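In: give the three-dimensional model of this entry:
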Amino acid sequence: MDKKQPHPLFKLATELGPLMVFFIANAKFHLFVATAAFMVAVVVAMIASYAVTRHVPMMAIVTAVVVLVFGTLTLVLHDETFIKMKPTIVYLLFAGVLGGGLLFGRSFIAVMFDQMFNLTPRGWRMLTMRWAIWFAAMAVLNEIIWRTQSTDFWVAFKAFGMAPLTMLFAVTQMPLIKRYHLEPATLEQSEAEAGDVSKG
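Out: Sure thing, here's the model as predicted:
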């Protein structure tokens, strides 16, 4: 499938747009209205992403599925616990997939991030391990926030805390990516592209 490269602002809008909708709807109405709006916004963002790029990132698909499932439970049971636990479930899924892959000598971080770079097997292994730990830590942080703080605080943290923290963490990984970066057209690159971390 031929993937078109979207404008960075479009990519940012599809990733952060649903969070902004969630925050604004919660501020104007309440969490249940915000949950319904969030579900619609996530679906719209996926459709827009596919319409423009003919591709939807794996992370976006997984996140959308969990949002729809837990959002539906929140609305049907009228229990805000489910939507608050959604980030925890998503982060634990990502951490589990990455950590489980490493146990079998595979790195799935390339699939998650649409493989924006080429690394040696050792580089993939280290990057995957760091992201697995990060996702697990974010799951714990989300649990602490929603269980100890108000709903409005949690919504603000979800909208303005989680994404910036994750972006900041991604930036701190650039030295590792540069250190283990591979030049194009090498046999080792082919192994890295396949996510093989059992070598190197």
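
In: use CA for all of it now, contacts and neighbours both
Out: Noted.

In: other SSEs contacting the lengthiest helix in the chain?
Out: With secondary structure taken from DSSP state H, the chain has its longest helix at helix 121-148. Applying 3 or more CA pairs under 8 Å, 6 or more residues apart in numbering; DSSP states H and E, we find helix 121-148 packed against helix 81-103, helix 109-112, helix 174-179, helix 187-193.

In: what's the first helix or strand after that helix?
Out: helix 151-157 (DSSP states H and E).

In: contacting residues around the helix or strand following that next one?
Out: Later in the chain than helix 151-157, the nearest helix or strand by DSSP H and E is helix 163-172. Residues from elsewhere that reach helix 163-172 (CA atoms under 8 Å, 6 or more residues apart in numbering): residue 16.

In: mind checking how far residue 79 is from residue 139?
Out: Using CA to CA, to the nearest Å, residue 79 is found at 20 Å from residue 139.

In: now show me the structure for the sequence below, then we'll compare the two:
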Amino acid sequence: MENSKPWLKPALEFGPLILFFAVFMLYRTDTVLIAGRPYGGFILATLAFIPALMATTAIQWRMTGKLAPMQVATLVLVVVFGGLSVWLNDPRFFTLKPTIIYLMFAAILGTGLMLRRNWLGAVLSEALPMDAEGWRKLTLRMALFFVFLAMLNEVVWRNMSESSWVWFKTFGLPVLLFVFLLGNAGLYRAHALPPKDVADDDRAL
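Out: Purely as a prediction, here's the structure:
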């Protein structure tokens, strides 16, 4: 299914985020009454984002038969913190969610480094075959990058407007991730496994 429809995977991954942005921009200056309670555009966008992410995650699971641990963790935190924002009508819980996610990812990667376990490679080795030293370097860089993103999210949501945070969340974070991945192209090349070694390396993970 994925091969016949190459647009489907990015649509599932970015669809809920684009929906969040669209709903927020549509209602950002309005207040809507739901069950007698007034909700602003941010809460309405969050209310749309949660079921959309649940649906796209379920579709990805049905398509592939599996979900990455980061996908599961992200979904749980979105439901918990997004649900708190909607329930308490307070956007701060949802804006705090990326900080928690990035710190958690950084902690997981850091723990893997300390235990000398290649957890990142176990997830991504099929798409990016590298030797053990390459995965160690990438894991360290990615852990530090996630800490940076967590700190940056705190600066943005605590010091800027809701609109600024939504733009940052929708476009800024994906661009930063893309730049990070592109910036490590030299590492990928330097530590790439020869084709004949890929299968052996996968069995060793």
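
In: TM value for the aligned chains?
Out: Remark: TM-score between the superposed chains equals 0.87 [TM-score structural alignment, normalised by the length of structure 1]; 192 aligned residues with a CA RMSD of 2.2 Å.

In: hang on, the earlier thing: average offset of the longest helix of structure 1 relative to structure 2?
Out: Using mean CA distance after the TM-score superposition for structure 1, helix 121-148 of structure 1 ends up 0.5 Å from its aligned counterpart in structure 2, as a mean over the superposed pairs.

In: so that helix matches what in structure 2?
Out: Aligned by TM-score structural alignment, helix 121-148 of structure 1 corresponds to residues 132-159 of structure 2.

In: circling back to that earlier point, what separates the longest helix of structure 1 from the chain centre, distance-wise?
Out: In terms of CA atoms, centre = their mean, to the nearest Å, the centre of helix 121-148 of structure 1 is set 11 Å apart from its chain centre.

In: stretch 67-74 of structure 2 now?
Out: 9 Å.

In: which residues in structure 1 does it match up with?
Out: Under TM-score structural alignment, the match for stretch 67-74 of structure 2 is residues 56-63.

In: same check, this time on stretch 84-104 of structure 2
Out: The alignment of stretch 84-104 of structure 2 onto structure 1 (TM-score structural alignment) covers residues 73-93.

In: aligned counterpart of residue 12 of structure 2 in structure 1, please.
Out: Residue 12 of structure 2 maps onto residue 14 in structure 1, by TM-score structural alignment.

In: the residue lying closest to its match once chain neighbours are set aside: how many residues sit nearby?
Out: Once flanking residues are discounted, residue 14 of structure 1 sits nearest to residue 45: 5.0 Å by CA to CA, 6 or more residues apart in numbering. Residue 45 of structure 1: 22 surrounding residues under other CA atoms under 10 Å.

In: OK, contacts around the counterpart of residue 45 of structure 1 in structure 2?
Out: Residue pairing (TM-score structural alignment): residue 45 of structure 1 is matched to residue 56 of structure 2. Under the criterion of CA under 8 Å, 6+ apart, the neighbours of residue 56 of structure 2 are 12-13, 16.

In: which one of residue 79 and residue 139 of structure 1 is surrounded by more residues?
Out: Neighbour comparison, residue 79 of structure 1 and residue 139: the larger count goes to residue 139, with 21 against 14 (by other CA under 10 Å).
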